[in-house]
Structures are given as C-alpha cells and as structure tokens.
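Student: kindly generate the corresponding structure for this input.
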Amino acid sequence: MPAGTVKVNLIGASAIKDSEWIGKGDPYVVIMCGKREVTSNVAKNQGSTPVWNQKFHFYVDDSDTDVQIKIYNENALQTDDIIGTTTISLSDAFSQKKLPVTQYTLEPRGDIGLQISYTPKVKPAVRLTQSFPGPYGSQTHSSPYVQAQPEAKQDGEYFTGHYGQHHGQHHGSSTRY
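Tutor: Model prediction:
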C-alpha cells in the first residue's frame, strides 16, 4: 500500500460486555494503525451500546496494512478491563478509497461501527523554472502547468502523532488541531 492518510470514523458499538457490577460501564476505544495509537473519549455510563462519533486520521506508510481496535471499560480503582477486540484489514479501503459505515464483529462479543477511508499521499509537484539571457539580463520563466498540491487540511478532527498517557498504562493520546 502506498503512503497516505487513513481516516477512521468511530461511530459506536452494540452488544458489548458491560463489566460493571453497579451502574453502566464507561467504554472507550483504542485504535492502532501501524505504530500509532489513539484513544477515544470515554462514553460515560453508556454500558453495552456506547456512541462516540469521533474521527481520527492516521498517516500511514507502505508497511501499514490493518487497523487494530480494542474496547476498554474505564475503572476508577482498578486496571481498565478489555471488553472487545478486532483487527480490520485496510485492503478494501486502499482499493475503494472510502468504505460505507460497517459493523465489525468484536471478540468475545459485540459489534463496532466504523467508516474507514484512505487518501493516497500526493507528492508536491515542482514548479519548473527556466533561466535564459534577455536584453535586460538573465530572466526566469515559471511554468503555469505545474502546481504544488496542498498538504492534508486540518479540519478540527483528531490527528495522530503526539503521544502520552491518557487512560492509564494502555494508551497514547490524540491531539486536536
């Protein structure tokens, strides 16, 4: 797969294990793509049917081929419980560029709703210039046919790249631009 940006739109989950004895669970998601990791917001008291509606961008290189999802239940006094996992191949996203919202099966139970898209990295074009002697000294001519492409815009969504502790020992944090 060529380098580019993978966008994961985290919608919500259903039928996941609610590991709370009293009240409803506080699930959150850790998404890993390649060596990068982001953590969603905690869905406080949403139990087995949490909704996040968050978007994350991952800058990927040639070796990144899947997205790993882990759902945890946040615990105040203990280590957070892992309550569901899945690994999603990015091959369909690479060929189709944007997948519809899809329910992916979690182990040991439940589903997670995601929309995944892929945008290949566009190499900036180089403006061609040519110098030639003229009656008033050397002159430079720029080609109007080659234009540089802008970098991926930062539209208020979450981008990976800044790491730190967020919900204990298992997770990195994401940065909002």
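Student: C-alpha from now on. contacts and neighbour counts both.
Tutor: Noted.
Student: got the contact list for residue 90?
Tutor: For residue 90, the contacting residues are 65, 66, 67, by C-alpha atoms under 8 Å, 6 or more residues apart in numbering.
Student: the nearest residue to residue 44 once chain neighbours are set aside: how many residues sit nearby?
Tutor: In this structure, residue 44 finds its nearest non-sequential neighbour in residue 26, 4.6 Å apart by C-alpha to C-alpha, 6 or more residues apart in numbering. By the criterion of other C-alpha atoms under 10 Å, residue 26 has 22 neighbours.
Student: picking that back up, and the contacts of residue 90, which of them are buried?
Tutor: residue 67 (16 or more other C-alpha atoms under 10 Å).
Student: reformat the contacts of residue 90 as a markdown table; add distance to residue 16 and secondary structure.
Tutor: Listed next are the contacts of residue 90 as a markdown table, based on distance: C-alpha to C-alpha, whole Å; DSSP: H, G, I helix; E, B strand; the rest coil:
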| residue | distance to residue 16 | secondary structure |
| --- | --- | --- |
| 65 | 26 | coil |
| 66 | 22 | strand |
| 67 | 19 | strand |
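Student: just give me the closest of the contacts of residue 90 to residue 8.
Tutor: Comparing the contacts of residue 90 against residue 8 with C-alpha to C-alpha places residue 67 closest, at 9.1 Å.
Student: wait, what's in contact with the closest one?
Tutor: 31, 32, 33, 34, 87, 88, 89, 90.
Student: 10 Å instead?
Tutor: Residues near residue 67 by C-alpha atoms under 10 Å, 6 or more residues apart in numbering: 6, 8, 31-34, 36-37, 58, 86-90, 116.
Student: please narrow these to those residing in strands.
Tutor: Under the assignment DSSP state E, the contacts of residue 67 contribute 6, 8, 31-33, 36-37, 58, 86-89, 116 to strands.
Student: which one of those sits closest to residue 106?
Tutor: residue 86 (5.2 Å).
Student: hmm, back to that, which of the contacts of residue 67 count as buried?
Tutor: 6, 8, 31-34, 36-37, 58, 86-87, 90, 116.
Student: let's have these in a markdown table, adding distance to residue 141.
Tutor: Output for these, formatted as a markdown table (distance: C-alpha to C-alpha, whole Å):
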| residue | distance to residue 141 |
| --- | --- |
| 6 | 38 |
| 8 | 43 |
| 31 | 48 |
| 32 | 47 |
| 33 | 44 |
| 34 | 43 |
| 36 | 43 |
| 37 | 46 |
| 58 | 39 |
| 86 | 55 |
| 87 | 52 |
| 90 | 44 |
| 116 | 43 |
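Student: quick one more, to check against the first:
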Amino acid sequence: MSKISGIQGQVLQVTVVSGKKLRDTEMFTEQDPYVCLEYANSRLRTRTCKDGGRNPVFGEKFQIPLVEGLTDLNIVVWNSNTLRQDDFIGSGRVQLEKVLLQGYDDSSWPIQTRNLKPAGQVQLVMQISGTSKKQKPSASAPHAAPPASPYGPPPPPLGYPPVAVNIYPGAGHPPPGAPYQPYGQPYAPPPAGYYYPPPAGSYPGNYPPHC
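Tutor: Next up, the predicted model:
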C-alpha cells in the first residue's frame, strides 16, 4: 500500500501521446487503435486513430480528479471495428508515485495481452495541475534573518564573581638595565640630649663594677 497522502482534491493532467509497437489485431488492413483510461469512477477515451496501425499518435489531454489512497490508473488499448466487436490489444497499470512526488512524469508504460504477453507500450505525460513542467522537490528556502531587537543583549547569568586582577607588579628582580630608585632623604640628626650608644663590645670605664 502506498504511503502517499494528501492527494484528495488535486487534479492529474494526463496526455496520451502515442502507442508504440502495439500488437496488430488486423490481418489485411491497418488497425484503428484508441486508448481508455480508468481511475476510480473516471472512464476516459481518446479518439480513434484511423489507420494508426502499430504506432498510433493521439496527443489528447485529460484531467482526472485524484482520490485519496488511489495511486495508480489502468490503460486499455482497443482496435475499433465497424461491423464487429472491437478487438482487445492490451492493458497495463500506471504507477502515479513519481508524478505525485515530483509533479511531472513522462514515461512509456508497457501493456500485455490477457495471456500476459507483451502487446506494446503507451506513452503518457502526466502532471499535477498547478505545478511547472519537470518540477522537482526543492530544498527549503533559507529563513530570513529575524529583525534586530531594540533591546540590548541580556546580561550573562549569575555565577561566581570575577577574579580580581592584581594591579600590583609581581615580586622579582627589576628588569635588566633598570636603575634602582634613589633612597629618600637621610634621617634627621637626633634631638639634643641624645647620645649615640658606645661601640659594640666596649663599656664605660666604671662598668661592670670590679669585684
């Protein structure tokens, strides 16, 4: 069962172009073929191609309303007779999947006798009404860019506070060739009444006391 859906209400345009190498049902004269199309409740017939023989040309167009779930049609080819019943040439089934998916199909379809022997071909050009010739499924058009928002971008989500950048120079040696900074002003002299301590290792003459 076909999985194609959504065809209800669409119109299938079928052009019966020609017959090719049809089985000949006449012994002494050229046969007069015509083609019948059968789909759902539709029964359509081409004109009779007088003396068309094995390669008749029709070039007739028909419009067939599609029915949900029906994805094939039957073709039946006959030879028209005046004084007796028409001769059956052959029949075949036409699959509609390609035209339903791509919108267009130009193919020749084989027909067979009732004994399943080859009886020639029928060329059909089929198109879904409203589609262009040989239309193929196209890639989706790129979406237009959305209009710029008048608002600025939202703030970033809350998280850990950013790590403060250390603005002090790192410890280490000064760069090569950089002179040391001069020291500040020398210390002021001690105030009056202050005396310098004696040199290390020396004591006043009376210290320590003698035993």
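Student: picking that back up, what residue in the second structure is paired with the residue nearest to residue 44 of the first structure?
Tutor: Residue 26 of the first structure maps onto residue 32 in the second structure, with residues paired by TM-score structural alignment.
Student: what's near enough to touch its match?
Tutor: 24-26, 47-54, 56, 78-81, 86-87.
Student: returning to that earlier point: ok, the contacts of residue 67 of the first structure vs residue 109 of the first structure, which is closest?
Tutor: Among these, and counting by C-alpha to C-alpha, the member closest to residue 109 of the first structure is residue 86, at 10.2 Å.
Student: so what's the equivalent of the closest one over in the second structure closest to, chain neighbours aside?
Tutor: In the second structure, residue 86 of the first structure lines up with residue 92, judged by TM-score structural alignment. Distance criterion C-alpha to C-alpha, 6+ apart; nearest residue to residue 92 of the second structure, sequence neighbours excluded, is residue 111 at 4.4 Å.
Student: part of a helix, is that neighbour?
Tutor: No: counting by DSSP: H, G, I helix; E, B strand; the rest coil, residue 111 of the second structure falls outside a helix, being strand.
Student: residue 137 of the first structure -> the second structure?
Tutor: Counting by TM-score structural alignment, residue 137 of the first structure has no partner.
Student: next, count neighbours for residue 137 of the first structure.
Tutor: 7.
Student: same question for residue 60 of the first structure.
Tutor: By other C-alpha under 10 Å, neighbour count at residue 60 of the first structure equals 22.
Student: that one contacts residue 37, correct?
Tutor: No: look at residue 60 of the first structure against residue 37 with C-alpha atoms under 10 Å: they stay out of range, at 11.8 Å.
Student: any idea how many residues pack against the alignment partner in the second structure of residue 56 of the first structure?
Tutor: With TM-score structural alignment as the criterion, residue 56 of the first structure lines up with residue 62 in the second structure. Neighbours of residue 62 of the second structure under the rule other C-alpha under 10 Å: 15.
Student: for residue 63 of the first structure, same thing?
Tutor: So residue 63 of the first structure, with other C-alpha under 10 Å, has 10 neighbours.
Student: now do the contacts for residue 18 of the second structure.
Tutor: Residue 18 of the second structure touches 34-35, 49, 52, 55-60, 108, 121-124, counting by C-alpha under 10 Å, 6+ apart.
Student: one more time with 6 Å
Tutor: 56, 57, 58, 122, 123 (C-alpha atoms under 6 Å, 6 or more residues apart in numbering).
Student: swap in residue 99 of the second structure?
Tutor: Per C-alpha under 6 Å, 6+ apart, neighbours of residue 99 of the second structure: residue 105.
Student: run the last query once more with 8 Å
Tutor: Contacts of residue 99 of the second structure by C-alpha under 8 Å, 6+ apart are 105, 126, 127, 128.
Student: ditto for residue 81 of the first structure
Tutor: Taking C-alpha under 8 Å, 6+ apart as the test, what residue 81 of the first structure contacts is 19, 72, 73, 74, 75.
Student: helix or strand for residue 95 of the first structure, which one?
Tutor: helix 91-96 (DSSP states H and E).
Student: after superposition, how close is that helix to the second structure?
Tutor: Mean deviation of helix 91-96 of the first structure from its aligned counterpart in the second structure after superposition (mean C-alpha distance after the TM-score superposition for the first structure): 0.9 Å.
Student: roughly how far does the closest residue to residue 58 of the first structure other than its chain neighbours sit from residue 27 of the first structure?
Tutor: Take residue 58 of the first structure and drop its neighbours on the chain: the residue closest to it by C-alpha to C-alpha, 6+ apart is residue 6, 5.1 Å away. Between residue 6 of the first structure and residue 27 of the first structure the computed distance is 23 Å (C-alpha to C-alpha, to the nearest Å).
Student: how about the strands in the second structure?
Tutor: 11-20, 33-39, 42-45, 57-65, 72-79, 87-95, 104-112, 118-128.
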